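>>> Quick one, what's the 3D model for this:
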Amino acid sequence: MVKVTVWNENRHEQKNPKVREVYPEGIHGAIAQFLQAAGMDVQTATLDEPEHGLTDEVLNNTDVLVWWGHIAHSEVQDEIVEKVQQRVLDGMGLIVLHSGHFSKIFKKLMGTSCDLKWREANEKERIWVVDPSHPIAEGLGESIELEREEMYGEHFDIPVPDQLVFVSWFEGGEVFRSGCTYSRGNGRIFYFRPGHETYPTYHNKEIQQVIINAVNWAKPVDRKRPVYGNAKPLEAIASK
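Below you'll find the model as predicted:
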């Protein structure tokens, strides 16, 4: 059984009644619920818990970490970011959602600003599947249509993805690379764009399917991490 930790800064839910109306159990609670229904072992963690809920015990018992943040990126402690990065390099999967593109951990793993254009205008988003053979696209049709979402537009300042699974089109005309995979060390990373806090995006069954697929794709592969440093020869070296 895949062990998943859903991390959410959980600030909008405390400040904005509209967000509480859409996600009464928090964004983390909504995501945890459908992952549990998919047969996963799920726990949640939030920003204001000790060590942001990401203690060594929690991280060491996490196969895949799902991350949602927005207004409090700067409050995440650097030492926690370092621990999460190391766990990813060691093989833990990381799913970064929506405004998590600006999180410390995503920027650290990408090595770029991860900046973009944005607009809140209640506009339609159509998420096109551009790699239908990818496991993250399993069970989906040609596209996912969201009646209302926040716009993210290019240029998205990220490294070229290992694989591009989804591209979004917005009613206002912009497009965006909205489903991107990466590998870092032994770990797999997936960035998935939709999920503005005031819209019921995470209640959409197709969006849920993408995240379920992504968790299954990102779970650790059973292999040892390579050994680095000075190495003894595997075979005898003839004297010169």
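>>> going forward, measure contacts and count neighbours with C-alpha atoms only.
Will do.
>>> what's near enough to touch the residue sitting nearest the centre point of the chain?
By CA atoms, centre = their mean, the chain has its centre lying nearest to Val96, at 1.7 Å. Neighbouring residues of Val96 by CA atoms under 8 Å, 6 or more residues apart in numbering: 66-68, 106, 189-192.
>>> cool, Gly111 as well?
Counting by CA under 8 Å, 6+ apart, Gly111 makes contact with Pro159.
>>> Now with 10 Å, please.
105, 157-159 (CA atoms under 10 Å, 6 or more residues apart in numbering).
>>> buried sites along the strand ranked longest in the chain?
Ranked by residue count under DSSP state E, the longest strand found in the chain is strand 117-129. By 16 or more other CA atoms under 10 Å, the buried positions in strand 117-129 come out as 123-129.
>>> Kindly report the same for stretch 56-71.
59, 62-70.
>>> List the buried residues for the particular helix or strand that has Gln209 in it?
If you go by DSSP states H and E, Gln209 is part of helix 205-218. For helix 205-218, burial by neighbour count (16+ other CA under 10 Å) applies to 206-218.
>>> and this one, so I can compare the two:
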Amino acid sequence: MVKITIGEQSFELKTIKVTLWNEYIAERKNPEVAAVYPNGIHKALADGLKPYGFQIQTATFDQPEHGLTENVLNDTDVLIWWGHEVHEEVEDAVVERVYERVLNGMGLIVLHSGHFSKIFKKLMGTTCALNWRESGDQEILWVVNPAHPITADIGPYINLPEEEMYGEFFDIPEPDELVFIGWFDGGEVFRSGCTFYRRLGKIFYFQPGHETHPTYYHKEILQVIANAVKWAASPHGAAPTFGELKPLINRKKDTL
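Sure, this is the predicted structure:
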């Protein structure tokens, strides 16, 4: 809990518990990636998000159960997912565990090539395929929903000098909310920031973050991710029940 005081009133705010999941493979075998993220993408994100006051832990692919044990997930308000090379090697049991936690209220933020992760495809119910090009294009991320809390403290756009191009068609369901559209200097556009609701869980997909570009050191990109964490961890309604339902109102039947 974090205690804040406004005037003569004091309030306690819950500290948001964030788990950062990263394959942590490319950084250890590709010198080009290691030069950008010498301690891993998860460490760069953890350092960048630290000033926002979250309680942060990290997990990686090669840990037992990929670091996503029941205890870890039960102690997680928002899970951030970055993956690229070993999507199909993530254990189905772990995917199912994450899936159930999302349905029951854990927030999920899927970054960049995590669009092809088992968990994102399972939650979307589509292939999540797209077009791409590794050419270091300039990208302008346009805010198309300035009323959305994920855009707090962000201007009308974010300018990234270099990024991997992701282009339409992006095979996802119609987003519940479209927050960002990316434009690349090759002429392509992409639905770069999308939200989805699955039962009690809130999901945000955010496209920037190729491993050979320093995207996760960019102040505004970190601001968006921090905003998304706060949004995904925000309160939700009561858990729904399923099965046979007795009448809420008992009425005597009219008789002749």
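>>> TM-score of the superposition?
Here the superposed chains carry a TM-score of 0.98, computed using TM-score structural alignment, normalised by the length of the first structure; 240 aligned residues with a CA RMSD of 1.0 Å.
>>> what secondary structure does the residue mapped onto the residue nearest to the centre of the first structure from the second structure sit in?
Counting by TM-score structural alignment, Val96 of the first structure lines up with Val110 in the second structure. Taking DSSP: H, G, I helix; E, B strand; the rest coil as the rule, one finds Val110 of the second structure in the strand state.
>>> same check, this time on Ser113 of the second structure
Going by three-state DSSP: Ser113 of the second structure is helix.
>>> Thought His210 was touching it, still the case?
Yes. Here Ser113 of the second structure reaches His210: they are 7.6 Å apart, a contact under CA atoms under 10 Å.
>>> Between these two, which contacts overlap?
With CA under 10 Å, 6+ apart as the test, Ser113 of the second structure and His210 both reach 82, 84.
>>> Does Val88 of the first structure lie in a helix or a strand, and which?
Applying DSSP H and E, one finds Val88 of the first structure within helix 78-90.
>>> I meant to write Thr112 of the first structure there.
Going by DSSP H and E, Thr112 of the first structure is not part of any helix or strand.
>>> and it, how many neighbours?
By other CA atoms under 10 Å, 13 other residues sit near Thr112 of the first structure.
>>> So what does it match up with in the second structure?
With TM-score structural alignment as the criterion, Thr112 of the first structure matches Thr126.
>>> Lys15 of the first structure too?
By TM-score structural alignment, Lys15 of the first structure lines up with Lys29.
>>> next one: Val2 of the first structure
Aligned partner of Val2 of the first structure by TM-score structural alignment: Ile16.
>>> contacting residues around its match?
1-2, 52-56, 76-78, 229-230, 233-234.
>>> what about 6 Å?
Phe54 (CA atoms under 6 Å, 6 or more residues apart in numbering).
>>> Can you give me the distance of it to Ala226 of the second structure?
11 Å (CA to CA, to the nearest Å).
>>> and if you look at Glu188 of the second structure?
Counting by CA to CA - Glu188 of the second structure and Ala226 of the second structure are separated by 27 Å.
>>> Next: Asn131 of the second structure.
Asn131 of the second structure is 27 Å from Ala226 of the second structure, by CA to CA.
>>> Which residues does the longest strand of the first structure contact?
The contact list for strand 117-129 of the first structure, computed with CA under 6 Å, 6+ apart, reads 142-153, 166-171.
>>> ok now it, how far from the chain's centre?
Taking CA atoms, centre = their mean, to the nearest Å, the mean C-alpha location of strand 117-129 of the first structure is offset from the chain mean by 18 Å.
>>> Which SSE is immediately downstream of that strand?
According to DSSP H and E, the helix or strand after strand 117-129 of the first structure is strand 143-153.
>>> what's the angle from that next one to strand 117-129?
With axes from the mean of the first three to the mean of the last three CA atoms, to 10 degrees defining the directions, strand 143-153 of the first structure sits at 160 degrees from strand 117-129.
>>> so where is strand 143-153 of the first structure in the second structure?
Strand 143-153 of the first structure covers residues 157-167 of the second structure once aligned (TM-score structural alignment).
>>> Alright, that wraps it up for me.
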